[in-house]
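In: This is a predicted model, with the sequence first.
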Amino acid sequence: MLDIYNVLDAISEIVYVSDAETHEILYINEAGKKILGDCLGETCYKLFHGKSEECTNCPCSNGEGLSEYIRENVMPEKAYIIKHKDTVWDGKKAYLDIAFDITNTEEIQKRLEQRLDMEHILVSCMVEMHKNKPFEESFTNLLGIIGKYFEADKIFVFSYDENKLSNVFEWNNNGVNPRAEELKSLDSNIVDKWLPTYDSNENVILNNVEDLKEISVEAYHQAVKSGVQRLVASPIADNGKIIGFIGASNLPEEKFSQIVTFFDALDYFVASMIIREKSARKLRELSYVDSLTGLYNRNKFTEDTERIMRGRNCGLGVLYMDLNGLKEINDKSGHCGGDCALKDIASVIIESFGKECSYRVGGDEFVVLCYDTNDKEFTAKVTAFRNLISEIKYKVSIGFHYSKDSSDIDEVIKIADEKMYQDKKYYYRNNGQSARYRFYNDTFVSFSTQEKLKKLIQEERFVIWFQPRFSAINGEFCGSEALIRYFDEDDTIVSPMDFIPAMEYNETVHMIDLYVFRHVCEYISGWIEAGKNIKPVSVNISHCTIVRPNFMENLMDIWFDYNIPKDSIVIEVSEDKVKGGLSDVLDKIVELKNNGFHIAIDNYGAKYADLFLFSEVKFDTLKLDRELVHKLETDEKTCMISKSVIDICKNYNISVVAEGVENEKEYDILKEMGCDEAQGYLFDKPMSWNRFEEKYL
């Protein structure tokens, strides 16, 4: 036996023998004594596990004879692999155990498992961040994933700036009261003492909430009120600037070091998510706010009118207002002057009605929606507004209306708009014509917005007439020009010379241009179907329409609806707009040519007669302006220029059409010069489509 003891004492692992009945230690080698002392007579369950009674399901008692198991011992605090053997010691049934220390290996294994777990949680958080859900829902779910894993009472996120601290998100475990709504707009100096720690990219760790008293008494009271006993808070930064922090409260102590590591890994993603949402929110705000005046824009106006319509029915007052002569202000003082005028008016609107119900819905148009008010209050506000607006140097037109029924908001807005329209007509009747346009009158006002113009189109106040063109060689009918006419309230015919400038001024001319193009396509399609002998029809397109972003798509959509031969329609563009070197116009002309349309330069010689066109613009027809034609009889210089232009066109295979030919003398001169076609009162006046069809087709 002595030799056996010597062998066992020489082993570096702990070797001990325990009584199978009493579990008392019968023998322990020198390695065991160095760690546990002389412990003969102690029970193994007390010595190694700190228990007062036999271990439940003790692996030593399983009767297997020879076995191996891993045990984390309380005494000492280490992990061992136990090699177990049933044996007989001094004639007694006993257990022989050899314990191999694997503490370091076990710790590494635990750390690896924890790291894998945290990586799994981190991936789960990132997946949640990118789910197609509302931001608030995704963020709250993310905090829930963290809180459940780390067994915390609360996971929270605070936003921070130089003045305010706000609890923007929180997740609460079962039974924990939410407090985010109470913790808004707190004084940011509550956490000022944390900033040096955050600036060092370190976490604030409080094992005892009492330590918070030294940082901030206010923060301590808020923490106690929230039931916080201990917490961890990690900074959230954007380009090195602290924008908030994420934290956890009342998690198990052993989880503290884990969550600190986790927050270090998560902070970047949380910051990115918050910054991305801030940017998205800013874009949403910008989509609702007029950048010049700070008032809400038409997008918000449309959304709010729909919301009011769906909401509780109550009193509604609407004020519609328009700045008179904005174009003249821009011409006189530059666009900076016009911008100042709009901002001054907006400031008066805000002062009178507040920002939440005020909108800039057009270039010079403003609307106020006073929801949930009574007639007396609304009228008092309008009166105060009139007094304030009269004190500024700009003139405005105002219309307002009140109704007890807010569900019919469209009608209330319409009445207010019509009253403003009447006020505007009164203003221009009593203040003369515009310096920029000769037609700054009731007709001008009628075309001031797309809504007004759309209504007039629907009422069929616009009709298309046709003026024929004839060959200057043999006098045969060879085509026509589509001309728009407007019938005013008195059924008086208004020439396009009187309203197209107004439409260009108000940027509504594209509506009438596309209206004419569609109807001409419809007429031609019908004539082809009826077997008529059709000739090319010219359609005028304003440069304002051509440079619009979706012009080509809109034009082609209309053409596809009818699919007429493209050589049956000619697009006319005024020379003065092309001569200006407008690259957008030139690009669109090229695009029109590439799409198979014939191009005519209209009004040539009205202002420029510039030869630049022939080298820079690809076109098929040149139309000599009527003013040029009328000078042929009396002005030799005009004749020389016209003859030269016609000769150049022949060299470029461009046909020449003379506009406004009124007498035989003009016609003879044009024929002698080699002009190809002519149109004017000498041949026939513009006429309705059915008269034109009957006479020429």
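Out: Perfect, I can see it now.
In: rest of the way, CA atoms for contacts and neighbours
Out: Noted.
In: got the residue ranges for the helices in the stretch 351-500 of the chain?
Out: Assigned by DSSP state H, counting those that start in this stretch, the helices in the stretch 351-500 of the chain fall at 375-389, 409-430, 442-446, 450-458, 496-506.
In: which one of those helices lies closest to Leu8?
Out: For these, the distance to Leu8 is smallest for helix 409-430, at 98.3 Å, taking CA to CA.
In: longest helix of this protein?
Out: Longest helix of the chain, by residue count under DSSP state H: helix 256-288.
In: and that one, what other elements does it pack with?
Out: helix 103-129, strand 231-238, helix 298-310 (3 or more CA pairs under 8 Å, 6 or more residues apart in numbering; DSSP states H and E).
In: For the first one, buried residues please.
Out: Meaning helix 103-129. For helix 103-129, the neighbour count (16 or more other CA atoms under 10 Å) marks 106, 118, 121-122, 125-126, 128-129 as buried.
In: can I get those in TSV with distance to Val520?
Out: As requested, these are exported to TSV (distance: CA to CA, whole Å):
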residue	distance to Val520
Glu106	87
Met118	70
Ile121	66
Leu122	64
Cys125	60
Met126	58
Glu128	56
Met129	54
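In: Check it against this one:
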Amino acid sequence: MTSTVRTLPIMVNPEQKAERKDDGLQRIQGANVLLAIHNPNNLALLREQLSSDFRIYENPSDIDNIEFDLAIIDIPSLEQYKDALQDKKTRCEPTLLPVMLMLSKRDLKHKLRPYLALVDEFITMPVDKVEFMERVVMLLRARFLAISQRDKLYYLATHDRVTGLPNEQRCIEHVTDTILSASVVNQPVYVIVFSINLDQVFKSFGHSGLDQAAVICSQRAVSAITDNDKLFRLTTDTWCLVNPPGQNSLNHTLSVCQQLISAISVPVSIEHDLIHLDIAIGVSHYPDDAVNTRRILDAAINAINTKAPNTPHFYSKRLQQDALRYIRTETLLRQAITKQQFELWYQPQIDFATGKVISVEALVRWRLPNGNLVSPGDFIPIAEKTGLITQIDRWVIIQACETMARWQEQALCIERVAVNVTACDVEEDDFVSFIDDILKKNHIPPPNLELEITEGVFFHSKSKNLEKLSQLRKRGLSIAVDDFGTGYSSLSYLHTLPISTLKIDRSFINSILTSENDIAITESIIWLAKTFKLQTVAEGVETADQASYLKKLGVNIAQGFYYAKPMPEEQLIAWLQQQTNVKPIEQRQSQMS
């Protein structure tokens, strides 16, 4: 069927328009309106009237890809696009997606019954401009009211009424999505389910007290987790916590569990009475424990041991053993700080040009009461995760400066001692004043102390942290980028850093004689250092050939087992007394041959 559509004669009455202006227009401004009008004159008039308040789309052939809130259409377009419109409205159900049909008097002669199911509003021409706008506003208000009700219903269906946290339904959806993402990137997922015994609260204070306790516990749990963690309330006394792939690790999971235990263990005040609550935690692991959502949640729930609260329990026996080792290490680490069980060992750094020991790196060691040493790789990550690293690093700095002061009194030929610091150290408000006070107390010139910071810390540091390091650098301290080349090496940021030294990571030194890539990277680092007038230190030098090659490349300082392993102070002094300087590489090679 074809139809000739007449131009809309819009009758404008400014006074009437002002009187009948709908204050609801402000609430729907910016809505998306699709104009599917064949007659170009009518299309132009509609565009002119609507474009100031709404976003206009005029390509009905792309209906499937357009998100619109109202379609204004005429008979020819309706016949052409009715199937696409019907499909669009069906997909939006139960939310209203209104369609307004513009009719001429001639169109009224046609049977309109086939369009009744599709069209929500008919308007005939000629039409009053104000009346037209009122009908547009009415349809859009109905649309947005339906959306609002839909969103409210969805929120009620997916969130806990008392705490406002996402509920079990959302938890299942989120865990499903998380597992899917983890499977793509081949990463693990830890799911934490914890139960808080609220029976006594309910018996003593009823539903009101129960709700109050649930809100307090939820707020504390939210404050104990990171922004990337997702918290859900499954039942009256059970919650679930999920980390995104890429941020899942046993250490992080245990750290979160400890934070939860600390937060919940604080007594809750209900109607002026203090109530002590216990938290029982179960943890499951994807893919070891299960590979689908329901089973991974069930595994975490089954791992909960209410008879042993305030301790995380893993569904996997292997992970449970790892968790116990982590928890015990943290406990012993706290005792070690109190009982001063740490030692400082020193590894010499040799000047390639002179063959002399010019500096040392101070390295912390932990000696247990039975005399055994704990590997730094076993306790440093836990110290960093628990925040204990700041106390340990400050102890190291104090001891290193006191030792340096003794060496100066003994006229020992060591110009500088290097200590490792982390982002946590630099973020402390008194970091700069702490360094200043230690140097002043021990009468050590700033150039005698070097701070080693990993490359990633510089890249992620806040501007105020870089400013602190800049202050120390201006005082004369040496600042080295540790493990340089393994992370974020870039000219775009290197020249902005307050540094004096680049330490070439041992991973490049290990294969410096065999890997063309590592040779190229090392040469690039040396070129960068020379360009920015920085010193270079090669760490992990283990053979004479490596040392000789690095010297030819122009590296300034060497450090590694080829010269000396880390050793306690007494052994270091004895080692230094045995040799006034380290023999040149050529002599050492000839003696070994």
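Out: Here it is on my side, so go on. Given the structure is predicted, the values throughout are model-derived calculations rather than measurements.
In: Next, the TM-score between them, please.
Out: Overlay of the two chains. TM-score (TM-score structural alignment, normalised by the length of the second structure): 0.48; 328 aligned residues with a CA RMSD of 4.3 Å.
In: coming back round to it: can you say which of the helices of the stretch 351-500 of the first structure is nearest to Glu136 of the first structure?
Out: helix 409-430 (32.6 Å).
In: Measure how that closest one sits relative to helix 298-310, angle-wise.
Out: Angle of helix 409-430 of the first structure versus helix 298-310, following axes from the mean of the first three to the mean of the last three CA atoms, to 10 degrees, is 130 degrees.
In: ok, Ile28 of the second structure - contacts?
Out: 137, 140-141, 144 (CA atoms under 8 Å, 6 or more residues apart in numbering).
In: The helices of the stretch 351-500 of the first structure: which one's closest to Tyr562 of the first structure?
Out: helix 450-458 (20.6 Å).
In: Burial check on Phe379 of the second structure, number of neighbours?
Out: 19 (other CA atoms under 10 Å).
In: Can you spell out which helices and strands pack onto whichever strand or helix holds it?
Out: For Phe379 of the second structure, the host element (DSSP states H and E) is helix 376-386. On a contact count with 3+ CA pairs under 8 Å, 6+ apart, helix 376-386 of the second structure meets helix 250-265, helix 317-339, strand 357-367, helix 389-409.
In: ok, so of the buried residues of helix 103-129 of the first structure, who is nearest Gln222 of the first structure?
Out: When the buried residues of helix 103-129 of the first structure are compared against Gln222 of the first structure (criterion: CA to CA), the nearest one is Cys125, at 28.2 Å.
In: The closest one touches Tyr149, doesn't it?
Out: No. Judged on CA atoms under 8 Å, Cys125 of the first structure makes no contact with Tyr149 at a distance of 11.5 Å.
In: Could you measure from Glu19 of the second structure over to Thr124 of the second structure?
Out: Per CA to CA, to the nearest Å, Glu19 of the second structure is found 23 Å from Thr124 of the second structure.
In: Neighbour count for the two, which is higher?
Out: Set Glu19 of the second structure next to Thr124 and count neighbours by other CA under 10 Å: Thr124 wins out with 16 against 9.
In: If I follow the layout properly, that one ends up in contact with Ile75?
Out: No. Counting by CA under 8 Å, Thr124 of the second structure does not reach Ile75; the two are 11.7 Å apart.
In: which residues are common contacts for the two?
Out: When contacts are counted by CA under 8 Å, 6+ apart, the set common to Thr124 of the second structure and Ile75 consists of 102-103.
In: Please give the element, helix or strand, for Phe169 of the first structure.
Out: According to DSSP H and E, Phe169 of the first structure maps onto strand 164-172.
In: Ser284 of the second structure too?
Out: Ser284 of the second structure belongs to strand 279-286, assigned by DSSP H and E.
In: Quick check: buried residues in the helix or strand just after that strand?
Out: Under the assignment DSSP H and E, the closest C-terminal helix or strand after strand 279-286 of the second structure is helix 293-303. By neighbour count with 16+ other CA under 10 Å, helix 293-303 of the second structure contains the buried residues 293, 296-303.
In: Measure how helix 293-303 of the second structure sits relative to strand 279-286, angle-wise.
Out: Using the same axes, to 10 degrees, helix 293-303 of the second structure lies at 140 degrees relative to strand 279-286.
In: Need the contact partners of helix 293-303 of the second structure.
Out: 172, 175-176, 179, 191-194, 281-286, 289-290, 313-315.
In: so which of the helices and strands packed on helix 256-288 of the first structure gets nearest Ser583 of the first structure?
Out: helix 298-310 (30.3 Å).
In: In contact with the residue nearest to Phe256 of the first structure when sequence neighbours are not counted, which residues?
Out: Leaving aside its chain neighbours, Phe256 of the first structure sits nearest to Val232 (7.4 Å; criterion: CA to CA, 6 or more residues apart in numbering). The contact partners of Val232 of the first structure, by CA under 8 Å, 6+ apart, come to 203-206, 247-249, 256, 260.
In: Next, the residue nearest to Arg47 of the second structure when sequence neighbours are not counted: secondary structure please.
Out: Distances taken as CA to CA, 6+ apart put Ile56 closest to Arg47 of the second structure, at 7.2 Å, once the chain neighbours are dropped. What DSSP: H, G, I helix; E, B strand; the rest coil gives for Ile56 of the second structure is strand.
In: Ile56 of the second structure touches Ala44, doesn't it?
Out: No. Look at Ile56 of the second structure against Ala44 with CA under 8 Å: they stay out of range, at 11.4 Å.
In: coming back round to it: any idea how far Tyr220 of the first structure is from the residue nearest to Phe256 of the first structure?
Out: Counting by CA to CA, the gap from Val232 of the first structure to Tyr220 of the first structure is 14 Å.
In: for Lys300 of the first structure, same thing?
Out: 43 Å.
In: do Ala482 of the first structure as well
Out: For Ala482 of the first structure, the distance to Tyr220 of the first structure - CA to CA - is 81 Å.
In: ok, the two, which is more surrounded?
Out: Of the pair Ala482 of the first structure and Tyr220, Ala482 is the one with more neighbours under other CA under 10 Å, namely 22 against 19.
In: Check the gap between the nearest residue to that one once chain neighbours are set aside and Met497 of the first structure for me.
Out: Leaving aside its chain neighbours, Ala482 of the first structure sits nearest to Phe466 (4.7 Å; criterion: CA to CA, 6+ apart). Using CA to CA, Phe466 of the first structure is found at 16 Å from Met497 of the first structure.
In: now swap in Asp264 of the first structure and tell me
Out: 71 Å.
In: which element is Trp239 of the second structure on?
Out: Assigned by DSSP H and E, Trp239 of the second structure belongs to strand 238-242.
In: I am finished for the moment; much appreciated.
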